[in-house]
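Engineer: sharing a model that was predicted from the sequence below.
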Amino acid sequence: MDPAPRISRLWWFSAPVLAIMIGAVVVIGTLRVPYVILSPGGARSVGPLVTITQKPGGPKVTVDPATDDLLYLTVSSMVKPSGFLALRGWLDDKAEVEPSAPFLGTQTNQENRRLNLELMTDSQAKAKKVALERLGFEVKTVHQGAFLEDVDPTLPAGKVLKPGMTVVGADGKQIATRDQLVAAIGEHDPGDTMELQVVPLGETKPVTVKATLGERPDQPGEPVLGVSTVDRSTFVYPVDISIDSGQVGGPSAGLAFTLAILDRMTPGSLTGDGRVAVTGTIELDGSVGPVGGVNHKTEAAISEGAKLMLVPPDEYKEAVKASNGRIKVESVSTLDEALAALEAHGGDPLPAATR
């Protein structure tokens, strides 16, 4: 008996089912999924990004030509990728795929992007101040409020406060520093409502919000707003310095920017023998802070031929593990330690006598 009619009937039944299954896979694969893909970014020369000029009537400055020897590192991040891209990330041993909720917190992807660009601007401002003061220049500071780096969404204030806001007033009093905000919180009890004047991220005018205080779990009876803050300040520089970081966000290039400014404004070369990759924030006291994603940044440094990588102490072990002996890794907790590491690498020391 000819089996063709039976096969034909089976095909007419299975073909639509198969088409539906393939269509479902394609649709699901193209939908955005609540994950973030982290992978090695780039290692970019810092020197050419820095422009230094003398202000009219300001102190005379000498600027060395830019070199390609000092690198800052980035991590590539893709928030809420398609299902297909998330799957590819899971299969890539150099990528990490994590839930996006902890990454974004209470922010949208767009808000998170704006915050990171703001943090980049802040890191550049700190780098200019720290470098110029290290060279003996005087930099005036103007305090403008308490900047919210993070907000605990589990506490009541998380309903009205978001990362990137700047608190400029509390209970009718001006707030110029984070210490003043801490003092204002301390005048209340848990459950009290504070009237705060805040400038939202990307805005210039303050708005008023009412935030309810929580209670510290480790200190019963002590109020807590549930925010991580730093001083929001502007600086008056005696020298014009601009840094072109493009659309790269985050504060992790602060130390690299500081070293690049010092390198351009002093004779010789800070980096010495071979290219040097740098990651870590810079604080106004010259301390170096952690940045995250150091395993991906190590890969980026190696791919660009760096011989030495400077990292914050908290991320030293992770960087050494990721390097697997392919690059020398040094832990630095301050600007002075970074300069000492570069000198040991063959770099020129800063002049003993500055301004």
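Structural biologist: Thanks, I have the structure now.

Engineer: rest of the way, CA atoms for contacts and neighbours
Structural biologist: Noted.

Engineer: buried residues in the helix or strand hosting residue 16?
Structural biologist: Assessed by DSSP states H and E, residue 16 sits inside helix 4-30. For helix 4-30, the neighbour count (16 or more other Cα atoms under 10 Å) marks residue 29 as buried.

Engineer: run the chain-centre distance for that helix.
Structural biologist: Helix 4-30 has its C-alpha centroid displaced from the chain centroid by 48 Å (Cα atoms, centre = their mean, to the nearest Å).

Engineer: just checking, next helix/strand downstream of it?
Structural biologist: strand 35-45.

Engineer: which secondary structure elements does the helix or strand just after that next one contact?
Structural biologist: Moving toward the C-terminus from strand 35-45, the next helix or strand (DSSP H and E) is strand 50-54. Other helices and strands packing on strand 50-54, by 3 or more Cα pairs under 8 Å, 6 or more residues apart in numbering; DSSP states H and E, are strand 239-243.

Engineer: tell me the angle of the strand it packs on relative to strand 50-54?
Structural biologist: 160 degrees (axes from the mean of the first three to the mean of the last three Cα atoms, to 10 degrees).

Engineer: then this one, side by side with the first:
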Amino acid sequence: MSRRALTLLLAGFLVLAFGVAGAFRPVPYVVLSPGPTENTLGEVEKKPVISISGRQTYPTSGALSLVTVAYQGGPAAQIDLLTALRGWIDPDVAVVPQETIFAPDRDPKEVEEENTVEMTNSQDSATAAALNELKIPYSMVVTVVSTEKGKPADGKLLKGDELTTIDGKDAKDVDVVSSTVKAHKPGEEVVFGVLRGGQKIEVPLRPIAGPKGQPQVGVLMQTKYKFPFDVDINVGDVGGPSAGLMFSLGILDKLTPGQLTGGKKIAGTGTIEPTGEVGPIGGIQQKMIGAKKAGATVFLTPADNCGEAVQAAPEGLRLVRADTLHAAVQALDALRTGAGAVPACPS
């Protein structure tokens, strides 16, 4: 073999070797794909998704399914270039920069914990929204989930503490507590009124400046509701707040006579406020694909997601705009009875 041919062969081998090696190098992207779809009127692992005790319930039919997005990648388990390339050519998945899912200054474990808390909050908000729709009264308290090591609340606020006041004002929800802390300058004292073990105490803290200069004390809180009967929601290993609307509809269907779906397979998504407002979510394309694969014919869509949903909706999946829980119930009534207008996502 000539020296020229040998040089070309060696160069080709090196290019191939570097190409193969590069294909398996980690890249800072996350692959989003359709995740599990669960019927809120059905079961997960032989347990009802929604269980209600202490209140009369009624038979249901059809499906009111929540949809999810599965992700592959992240700071703790980055995908390789080959996986990202496969995702870019697959129309059912999306490849997004890692920082859109995991903020660069956030610990992945902290993000996972917050997703769990968001799911719990979503379930409670969904129950509250359903009870508000039915005009059933309830009460609520703000509790401490955890504190960050080294931050002002560390060792002073404890898991399970009920926050009753903040600077003498009623701590009626997490937003009130957060906004009151943020109204202070770093170093200024803020006083938490706490119910601990049946005893009322005051815990003064001095916020420090966070990464963006905002004052913080390093406490993760959640609003806990005291409902007049038990509502238990079981969805397995699913996090985040985007199933709120479908939880509310499932609870409503079980608590009211008749069948909300009319036997149809309905899927949908959207965060829910206790007042019933439906909020936008991420991953709408993957969620619609998951809904279609699960046999849904109707997809309840938050108003703010309508634009992108119309562009990517699978054939045969009817998009119904859901601004509020009440509007979603009215839309399902119209679909079932054929009477009244069904709000659609604008094209």
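Structural biologist: Cool, the structure landed. Quantities reported herein were computed from a predicted structural model and do not represent experimental measurements.

Engineer: got a TM-score for the two of them?
Structural biologist: Superposed pair, TM-score by TM-score structural alignment, normalised by the length of the second structure: 0.73. Supporting alignment: 306 aligned residues with a Cα RMSD of 4.0 Å.

Engineer: thought residue 198 of the first structure was touching residue 206?
Structural biologist: Yes - Residue 198 of the first structure is within contact range of residue 206, at 5.0 Å (criterion: Cα atoms under 8 Å).

Engineer: pick out whichever of the two has more residues nearby.
Structural biologist: residue 198 (26 against 16; other Cα atoms under 10 Å).

Engineer: nearest spatial neighbour of the more buried one, chain-adjacent residues omitted?
Structural biologist: What sits nearest to residue 198 of the first structure in space, not counting adjacent residues and going by Cα to Cα, 6 or more residues apart in numbering, is residue 167, at 4.4 Å.

Engineer: is it true that the one you found touches residue 143?
Structural biologist: No - Residue 167 of the first structure is beyond contact range of residue 143, at 11.6 Å (criterion: Cα under 8 Å).

Engineer: please say which of the two ends up with more neighbours.
Structural biologist: Shown here are residue 167 of the first structure and residue 143; by other Cα under 10 Å, residue 167 has more neighbours (29 against 14).

Engineer: where do the strands sit along the stretch 151-300 of the second structure?
Structural biologist: In the stretch 151-300 of the second structure, the strands defined using DSSP state E, counting those that start in this stretch lie at 162-166, 169-170, 190-196, 199-205, 208-209, 215-216, 219-226, 230-233, 265-268, 271-272, 278-279, 298-302.

Engineer: okay, the alignment partner in the second structure of residue 43 of the first structure and residue 202 of the second structure: tell me how far apart.
Structural biologist: Using TM-score structural alignment, the partner of residue 43 of the first structure in the second structure is residue 37. Residue 37 of the second structure sits at a distance of 45 Å from residue 202 of the second structure (criterion: Cα to Cα, to the nearest Å).

Engineer: ok, residue 214 of the second structure next?
Structural biologist: For residue 214 of the second structure, the distance to residue 202 of the second structure - Cα to Cα - is 23 Å.

Engineer: residue contacts, the residue nearest the centre of the first structure?
Structural biologist: Centroid-nearest residue in the first structure: residue 250, 2.4 Å away (criterion: Cα atoms, centre = their mean). Residue 250 of the first structure sits next to 115-120 when contact means Cα atoms under 8 Å, 6 or more residues apart in numbering.

Engineer: got a list of contacts for stretch 311-328 of the first structure?
Structural biologist: Counting by Cα under 8 Å, 6+ apart, 278-280, 288-292, 294-295, 298-299, 302, 306-309, 329-333 sit against stretch 311-328 of the first structure.

Engineer: kindly recompute the last result at 10 Å.
Structural biologist: 255, 276-281, 287-299, 301-302, 305-310, 329-334, 338 (Cα atoms under 10 Å, 6 or more residues apart in numbering).

Engineer: just to revisit the earlier point, kindly reformat the strands of the stretch 151-300 of the second structure as CSV containing distance to residue 137 of the second structure.
Structural biologist: Shown next, in CSV, are the strands of the stretch 151-300 of the second structure (distance: least, Cα to Cα, whole Å):
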stretch, distance to residue 137 of the second structure
strand 162-166, 20
strand 169-170, 19
strand 190-196, 23
strand 199-205, 26
strand 208-209, 38
strand 215-216, 33
strand 219-226, 10
strand 230-233, 14
strand 265-268, 27
strand 271-272, 18
strand 278-279, 21
strand 298-302, 26
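
Engineer: residue 78 of the second structure is nearest to which of these?
Structural biologist: Of all the strands of the stretch 151-300 of the second structure, strand 219-226 sits nearest to residue 78 of the second structure, with 27.3 Å by Cα to Cα.

Engineer: who are the packing partners of the closest one?
Structural biologist: helix 108-133, strand 139-147, strand 162-166, helix 174-182 (3 or more Cα pairs under 10 Å, 6 or more residues apart in numbering; DSSP states H and E).

Engineer: ok, and which of the ones you listed has the densest surroundings?
Structural biologist: strand 162-166 (a mean of 23; mean count of other Cα atoms under 10 Å).

Engineer: so what touches that one?
Structural biologist: Contacts of strand 162-166 of the second structure (Cα under 10 Å, 6+ apart): 141-145, 157, 170-174, 176-178, 180-181, 190-198, 200-204, 221-224.
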